[in-house]
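Undergrad: sequence first, predicted model second:
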Amino acid sequence: MSTQVRTERIGDVLAIFIDNPPVNAGSLAVRQGVLEAIETLSSVPSLVAGVLIGAGNTFIAGSDLREFGQPLERPELPAVIAAIETCEKPVVAALHGAALGGGFELALGCDARVGSQNLVVGLPEVTLGMIPGAGGTQRLPRLIGIPAAIEWVCSGKRVPASGALKVGVLDAIADGDLLECAVRFAANMGGKRRLRDMPVTEADTAEIAAAEAAALRQGKGRPQVAAAIEAVKFSATLPVDDALTKERAVFTELRMSNDAFALRHLFFSEREALKHPELRGVDPAEISLVAVIGAGTMGSGIAIAALDGGFRVVLVERDAQALNRGTERIKGHYEAQVSKGKLAKAEADKRTAALESSLEWAVLGQADLVIEAVFEDLAVKQEVFTQVDHFAKPGAILASNTSYLDVDAIAASTSRPADVIGLHFFSPANVMKLVEVVRGRSSSKRAIATGVAVAKRLRKMPVLTGNAFGFIGNRIYAAYRYQCELMLEDGAYPNQIDSALEKFGFAMGPFGVADMSGLDIAWRMRQARAHLRDPEARYVSIPDRLCDMGRLGRKSGAGYYAYETGGRKSVDQVVHQLIDEARSQKGLAAQTLKDEDIVERVLLSMVNEAAHLLSEGVTTRASDVDVVLANGYGFPRWQGGPVFWARRVGLDALNEKMSRLKQVVGPAFKAADLSALLAD
């Protein structure tokens, strides 16, 4: 018997324990062990049934993803499920914690499923660039129908035990000890109940078409989404064995696709980003009350995120009207959540009851964590932190939501810089997953650990970064935007650049984003940093000229694009003329830039900046760059991130491409050493 699977006889039932900590991943050893246990169940006449259960805190939280980038070793999961189905004795899956991916497919291959109250089930393979490959697209529709199966499979959603019981995925929820309940259930089954033998419930073609359209829209039309839909539909049109064979063939092909490698890279990178060896053994501060200073859009969003995380929140403002607007914005958010059926009214009432609003700085003395979310100006933030320092209690953690300012300069306005960190949320703060946790020169490990712990409680993705202009994300985004501005001078127009990058996978191109956020924001930053500009660097004045003309983006009705009253944008020849004039004044001839040239220049600029960040110690893990770009800046997940792209290109080819980029950008381009960035 495999060391990762053990058995125990309980009366006439064989309990089969999967014991592969920490999450009982479905490894080769697990598959071998389960297969051997099923053979034992079949060969011992006195045994009447089997129960498959996970040791520890979970059933099987998915397969070992590291296997998917390599040739799969036998026995593969379909063979294990086939052994369960051909075994003459019933096998019950006892599910607790998580039964995901291959774990859920294994459970669907059993004759019945008994779950615990804390169970979640799901098929996340599509979110990893594949489709389920062990019958998930065939057995699930036999329980819940084709439209629902399309939604489950294509979204990768996790369904709690109550929801799984309601639609028949679970046969029972244990009312006591899970193993005892499952053993009792198995002993009384009296025979096999194979899902593969069940017919698929007929569904209205319009209902199927609606589910298909919704899945394709949500999944950005990626190949694995379309393939998953077709596989689910096979369940109603093909003999089950033919459908299973087709499903496996598609899975085998897709698991080696670029999407799958990229998404697996992000899967592991995001888990690595949560590991902080330097904080091991450091206890974060106990946080009960969070004070948020600033009731604007960002401050309100942070307050909602904190309320959703179960904290009590006090929203602090100097201006009564601004405070009222912020408070109403928060209450309106929860009213909308209730009206849309996303939150129970009782829970919404509980969260709004945990909110307090105040014009008095003295309330900061009650807070365990103070988060400043005011105007992005160093002097303003320093003034705020001077007040915070006066009123906050000893030991409170003080955090700035700055996007790019010097956290050390902010901390210097207090008498306790060790308690000061940056917590850079992304807008809308209650939606976006990323939080950059910025460690200043004097930030204590306790303060940093608290920032990480709070972000996790808010269900965010915390990424540690050093204190440098723009931290990780905005530093790379600045290089990205600059490269796109250079391409305006070199021969492209905003709509071509935006279109090329949107085809690559960005939700919006940089000029559309600039118009949405307001061109004056970057304009003010350029003005504030003008004295730091390298005199040898190419400076693109086109954005400044647009601002001088009052073209500040959507809010002014014009920016890089023209905007109608309803917000619809259109290409504006005035902008094209301005760009042509700017080129002419510099004596530049317009070049022909292909879409692939545009994308490559953007990626190269990101990679070069990422390498600088790594060499400067702003980030200590190259993969954190991809986590930041994918979770905060709309980098398409199926492209993996700039570091993933660079590693696929390879060092020699990358250096050659970077040399060509240097010739285009000019003498101020500082090529980084890419070798460390590309090291796995």
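TA: Good, I have the coordinates.

Undergrad: drop to CA atoms for contacts and neighbour counts, all remaining ones
TA: Noted.

Undergrad: where along the stretch 101-250 of the chain do the helices fall?
TA: When assigned using DSSP state H, counting those that start in this stretch, the helices of the stretch 101-250 of the chain occupy the ranges 102-108, 136-144, 146-155, 161-166, 178-187, 205-218, 223-237, 240-254.

Undergrad: alongside the first one, take a look at this:
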Amino acid sequence: MSADYTVQGSVAVVTLNNPPVNGLGLATRSAAVDAIRRAESDDAVKAIVLTGAGKAFSGGADIREFNSPKALTEPTLHTLIRVVEDCSKPVVAAIHTVCMGGGLELALGCNYRVALPGAQIALPEVKLGLLPGAGGTQRLPRVLGLEMALNMVVTGTPVLSEKLAGTALFDEVFPPGTDLVAAAVAFAGRVADVRPLPRVRDRQVGYPNPEGFLQASREQVKAMAGPFPAPLACVETVAASCTMPFEDGLKFERERFLHLMQTPESKALRHAFMAERAASKVPDVPSDTPTRSIASAAVVGAGTMGGGIAMNFANAGIPVTILETTQEALDKGMATIRKNYENTVKKGKLAPEKAEQRIGLVTGTLSYQDIARADIVVEAVFEDLQVKESVFRQLDAVMKPGAILASNTSTLDLNRIAAFTGRPHDVIGLHFFSPANVMKLLEIVRGGETGKDVLATALALAKKIRKTGVVSGVCDGFIGNRMLEQYLRQAYFLLDEGALPQQVDAAIERFGFAMGPFRMSDLAGNDVGWYIRKRRAVESPHIAYSKTADLLCEQGRFGQKTGAGWYDYRAGERKAHPSQLVNDMIVQHSKDIGVERRAIADVEIVERLVFALVNEGAKILEEGIALRASDIDMVYLTGYGFPLHRGGPMFYADTVGLPKVLEAIRSYARGRHGEAWTPAPLLERLAAEGKGFNG
């Protein structure tokens, strides 16, 4: 975490050295300031090259110092940039691979910038609910022009350096294969005596009728920003680059940055950013744990889930074989995979040749022997323990030693499944979410005997197939579905008491959920929950459920796949239409069980659904099923449509305040079905201590 200093002839080379992306943490900032001042005071040095070691020029702020005093301790990034900009000798930024956020802002403070092609150039702060806070909104428009700079700041999308060649951002983009430091030193030698030193801050932003363009941009950004304030704030700060003097623009940028830092939306996005990185860390599985090679895969079951899982392997370039019991089922599954890829091509998201290449990686078979040499096999059959037993006994008999045997079970006991084999250390749960080729979450279920190398391999595989892997212990439903059951119980109780499906869905969707519980159930299939409730009736008869969902299923209304569920669906469309038949059924059921229906406010609907998640999440956390509260948040953000701007259920509870959450839960415990509201001991303890789930 430093900046290395060398001298080549009359040029000092300052190299940021803070792996993995040369984050601009306090130690690195301090070392860089010292190095620039050292070079400036050395009469033998005529120019300075600033570059980055390893695989980045700089990725910007050091995420390890987020929300810590070090982020604001001198020298700050502002101070470092000012030292560079005020240096009496030319400073040349030599950019490669990654130059983002504060790294780009630092480069913009240099007198000259040279780069290799392929470097990713970006100001991605908007993705954390922020805006560039060290001059990026004021300097970038001065080198790229108002329109291009605004687009980069508002979207945060990286642009390759060669696409910016010819702009004032770069003085030179070298050919591929160039020795960057040597070329930058030679460039620095050529400009060593040029005076006055060029500074980005001295340039003007030229744009015809900027106000007309900015107003159109405001309207466009407002329409796409949703609940997030940062995109519109980005427009206003970039606008300042052409309406204010430079120093005033810097001050305005800083004020907006500090304001955004305190918004709940930015705090939620920063929490999610850190949570995603924390999820891959398991305390007793070191980062250097050996992993098993995954060069080939197999999937048992060619249904919707199995086909989607197979596509994940193919998308990552891993050959995969799908096993089915009948040729008809196999053909149907393979045809669906081809259709999915063809639809992606039609949408322009995949080149035809890439689609054919991926389709070619997927083969089908009816024989277990044909998958025996696969490095990993994922079972994706019906959610029934006897069916799983049959599959795993056959896998145990044929799979090669060292193969990973994974189950896609969403609720069943993984330890019982592992016990069907003679190699429980090779068994792990890989719970994909439908559609498996789209949804980002992968719940990785660690059995009692799952090997550490198997768990490490699963976490690495999640990254390779572009999933967010979250580790769960073994319990009924694991993290996501165990919590979801309490959420759905409350949704169904609300129907008994006076609400209708469309009101419940509308309330939670206004809160920010992608889809309410009833539209979600219709999409997933109401028969799935029906099967689980039947199992619960045998295994846990003391748990009370509303009978409404069972009445629905008894009429064959399983959702979109049958054209009727909680809502009516018309042929050829997925739009949910309120069903008078279902609404009448709900009202009648309330009468049948002697419940007088009442008006239910939206705030009660949201609290009961969300706090049911929170309370069960607290139990899961205390039991050690989830390693950390942020893991629970990642499950709900990436797998269940929880609103990103609220940071996940546990983070949202912290934002509301745990004493308030506990007070609401105790209030609902005094109402109908109060037994469903037993406060989690961890929630009670943290509320009493004035603490939160997330630290």
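TA: Arrived safely, thanks for sending. Just so we're clear, the structure is a prediction, and the values are computed from it rather than from any experiment.

Undergrad: care to give me the TM-score?
TA: Here the TM-score for the pair of chains, by TM-score structural alignment, normalised by the length of the first structure, is 0.91; 677 aligned residues with a Cα RMSD of 2.9 Å.

Undergrad: would you tell me which one of the helices of the stretch 101-250 of the first structure is buried the most?
TA: Highest mean neighbour count of the helices of the stretch 101-250 of the first structure: helix 102-108, a mean of 27 (counted as mean count of other Cα atoms under 10 Å).

Undergrad: hmm, who's touching it?
TA: With contact meaning Cα atoms under 8 Å, 6 or more residues apart in numbering, helix 102-108 of the first structure is reached by 26, 59-63, 77, 81, 92-93, 99, 113, 121-123, 132, 134-136, 139-140, 195.

Undergrad: cross these against strands and list the overlap.
TA: Judged by DSSP state E, strands contain the following of these: Val92, Ala93, Ala99, Arg113, Val121, Gly122.

Undergrad: just to check, Arg557 of the second structure is in contact with Ser579?
TA: No: shown here, Arg557 of the second structure and Ser579 do not form a contact pair, counting by Cα atoms under 8 Å, at 11.2 Å.

Undergrad: what's the counterpart of Lys388 of the second structure in the first structure?
TA: When the first structure is aligned by TM-score structural alignment, Lys388 of the second structure is paired with Lys381.

Undergrad: before we move on, which element is its match in?
TA: Element membership for Lys381 of the first structure, per DSSP states H and E: helix 378-391.

Undergrad: do the same with Ala3 of the second structure
TA: strand 2-8.

Undergrad: the top helix by length along the first structure vs the second structure, average offset?
TA: Scanning the first structure for the helix with the most residues, using DSSP state H, yields helix 595-616. Superposing on the second structure and averaging over aligned pairs (mean Cα distance after the TM-score superposition for the first structure), helix 595-616 of the first structure comes out at 1.8 Å.

Undergrad: that helix maps to which residues in the second structure?
TA: Using TM-score structural alignment, helix 595-616 of the first structure pairs with 602-623 in the second structure.

Undergrad: same question, stretch 465-477 of the first structure
TA: Counting by TM-score structural alignment, stretch 465-477 of the first structure corresponds to 472-484 in the second structure.

Undergrad: quick one: the matching stretch to chain centroid distance?
TA: Between the mean C-alpha location of stretch 472-484 of the second structure and the chain-wide mean there is a distance of 20 Å, by Cα atoms, centre = their mean, to the nearest Å.

Undergrad: just to revisit the earlier point, and the match of Lys388 of the second structure, what does it touch?
TA: Here Lys381 of the first structure is in contact with Glu372, Val374, Phe375, Ile410 (Cα under 8 Å, 6+ apart).

Undergrad: if I pick the residue in the second structure that the last one lines up against, what's in contact with it?
TA: It stands for Ile410 of the first structure. Using TM-score structural alignment, the equivalent of Ile410 of the first structure in the second structure is Ile417. Shown in contact with Ile417 of the second structure (Cα under 8 Å, 6+ apart): Leu385, Lys388, Glu389, Phe392.

Undergrad: how about a cut-off of 7 Å?
TA: Lys388, Glu389 (Cα atoms under 7 Å, 6 or more residues apart in numbering).

Undergrad: my read is it is in a strand, agree?
TA: No: using DSSP: H, G, I helix; E, B strand; the rest coil, the assignment for Ile417 of the second structure is helix, not a strand.

Undergrad: roughly how far does it sit from Pro679 of the second structure?
TA: When Cα to Cα, to the nearest Å is the yardstick, Ile417 of the second structure and Pro679 of the second structure sit 32 Å from each other.

Undergrad: Met1 of the second structure now?
TA: Distance, Met1 of the second structure to Pro679 of the second structure, by Cα to Cα: 45 Å.

Undergrad: and these two? Which one has more around it.
TA: Pro679 (21 against 18; other Cα atoms under 10 Å).

Undergrad: in the first structure, what residue corresponds to the more buried one?
TA: So Pro679 of the second structure corresponds to Ala671, using TM-score structural alignment.
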